[in-house]
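Peer 1: Let me see the structure of the following:
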Amino acid sequence: MPAPSGLIEAYLEGPVTLRRAVADFSSEQLLARPVPERWSTLEVVCHLVDSEQAWCHRMKRVIAEPRPLLIGYDESRFAAALACHDRDLEQELTLLEGMRQQMARILRTLPDAAWSFTGVHSERGLITLEDMLRAETEHIPHHVGFIIDKRKALGLSCAGRRDLPRLAGTKGGGENEEGSHSNPGDSR
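Peer 2: You can find the predicted model right below:
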């Protein structure tokens, strides 16, 4: 199976989109929960970074090991227990960018056959390397839709962010809201 056309480039674009979505939030706005019973913007960013760490590890295992077992995790417990409101936005964004750049560099070295390498996810079942990369590539735009909702609720503009309004309302794909997956494991 050949490398998916444009997928690695789209994967690298995610952190750029996220950075633009949160660029003008104040510290207070990052911690605010303008949509009741939903994560703050900083919690969403931390969730994306935590998820990226998990998926990068899983992709590396699928590349290096024959059909490894890939363990899911409880993202709501991560958000509650891992000091999201004490984490630094810039550090989180930089970490996300670095992980994606490293993973993209690895992915670009792979032979075409590697895209069909599989692992067994504890919640999703059999999953290919390509499936994993597609899921993580779609993860940031999905959550930017929630950040846009928070921007609107906080009275922040989307002006100057031409691509962000098209992401609003893209919360479909099996999720009702961040941290509430109707298909367990979608972002795990």
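
Peer 1: C-alpha only now, for contacts and for neighbours.
Peer 2: Fine.

Peer 1: element containing the residue nearest to K150 when sequence neighbours are not counted, please.
Peer 2: Distances taken as Cα to Cα, 6 or more residues apart in numbering put P34 closest to K150, at 6.0 Å, once the chain neighbours are dropped. Following DSSP states H and E, there is no helix or strand that holds P34.

Peer 1: Quick check: P34 touching I147?
Peer 2: No - with contacts counted by Cα atoms under 8 Å, P34 stays clear of I147, the gap being 10.3 Å.

Peer 1: Find residues that contact each of these two.
Peer 2: Common neighbours of P34 and I147 are not found (criterion: Cα atoms under 8 Å, 6 or more residues apart in numbering).

Peer 1: one more to line up against the first:
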Amino acid sequence: MIAAATAARLRGQHEVLYLLLPGDRPLRERPSPDTWSLLENAAHLAAYQKMFARRVERILAEDEPAFAAYVGDNDPYFLAAREESAADLLVDLSADRLYLYDWITSLGDDPLSRTAVHPKYGRRTLAMWTEFFLLHEAHHLYTMWKLNQ
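Peer 2: Predicted coordinates:
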């Protein structure tokens, strides 16, 4: 079973987006040419969440799958999501998160101990990949919080 603290973060960590997206800054304004806007960060989180769900499927179906590094600019969903409204992104992200939460929290210890390998982060269990997913999301939420100043 997934740790209670992990489950709690998985259930609601993303909801801070409802506070971050309506900020005073224009949602599509980039603070610099090489930095994502608030909306692009949110689109990345929505796309990354979909990619993580595909990785969970592979971890559960394959023996120790190997994952390539995720590059958002090569992800057709991310490229399309950047053009959506904040409201639409929030609806999609929240619906996908509820599904992901129900799925991950329903798994027992055996599925959560299955492993996958990444070129940078090495071999990790599904429980640890879930932690990484949440840490990655938290990084972008913090970035968005800073953009709202």
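
Peer 1: Could you get me the TM-score between them?
Peer 2: The pair, once superposed, lands on a TM-score of 0.84 when counted by TM-score structural alignment, normalised by the length of the second structure; 148 aligned residues with a Cα RMSD of 2.3 Å.

Peer 1: how close does the most centrally placed residue in the second structure get to R30 of the second structure?
Peer 2: Nearest to the mean C-alpha position of the second structure, by Cα atoms, centre = their mean, lies Q49 at 3.7 Å. As judged by Cα to Cα, to the nearest Å, Q49 of the second structure and R30 of the second structure stand 23 Å apart.

Peer 1: cool, and A66 of the second structure?
Peer 2: 34 Å.

Peer 1: Likewise for V117 of the second structure?
Peer 2: Applying Cα to Cα to V117 of the second structure and R30 of the second structure gives a distance of 34 Å.

Peer 1: Next up, the contacts around E97 of the first structure.
Peer 2: 12, 15.

Peer 1: Which residue of the second structure sits opposite it in the alignment?
Peer 2: Per TM-score structural alignment, the equivalent position to E97 of the first structure in the second structure is S94.

Peer 1: hang on, the earlier thing: residue in the second structure paired with the residue nearest to K150 of the first structure?
Peer 2: The equivalent of P34 of the first structure in the second structure is P31 (alignment by TM-score structural alignment).

Peer 1: C-terminal to the longest helix along the second structure, what's the next element?
Peer 2: Counting by DSSP state H, the longest helix found in the second structure is helix 38-61. On the C-terminal side of helix 38-61 of the second structure, the nearest following helix or strand under DSSP H and E is helix 76-81.

Peer 1: Give me the residues contacting that following helix.
Peer 2: Helix 76-81 of the second structure has contacts (Cα under 8 Å, 6+ apart) with 43-44, 46-47, 72-73, 89.

Peer 1: Just the buried residues of those.
Peer 2: Taking 16 or more other Cα atoms under 10 Å as the criterion, what is buried in the contacts of helix 76-81 of the second structure is 43-44, 46-47, 72, 89.

Peer 1: Which residue ranges of the first structure form strands?
Peer 2: For the first structure, the strands defined by DSSP state E cover 69-70, 118-121, 125-128, 175-177, 180-181.

Peer 1: mind putting those in CSV, distance to R61 of the first structure and mean neighbour count included?
Peer 2: Formatted as CSV, the strands of the first structure follow (distance: least, Cα to Cα, whole Å; neighbours: other Cα atoms under 10 Å):
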stretch, distance to R61 of the first structure, mean neighbour count
strand 69-70, 8, 20
strand 118-121, 8, 21
strand 125-128, 11, 16
strand 175-177, 26, 15
strand 180-181, 25, 15
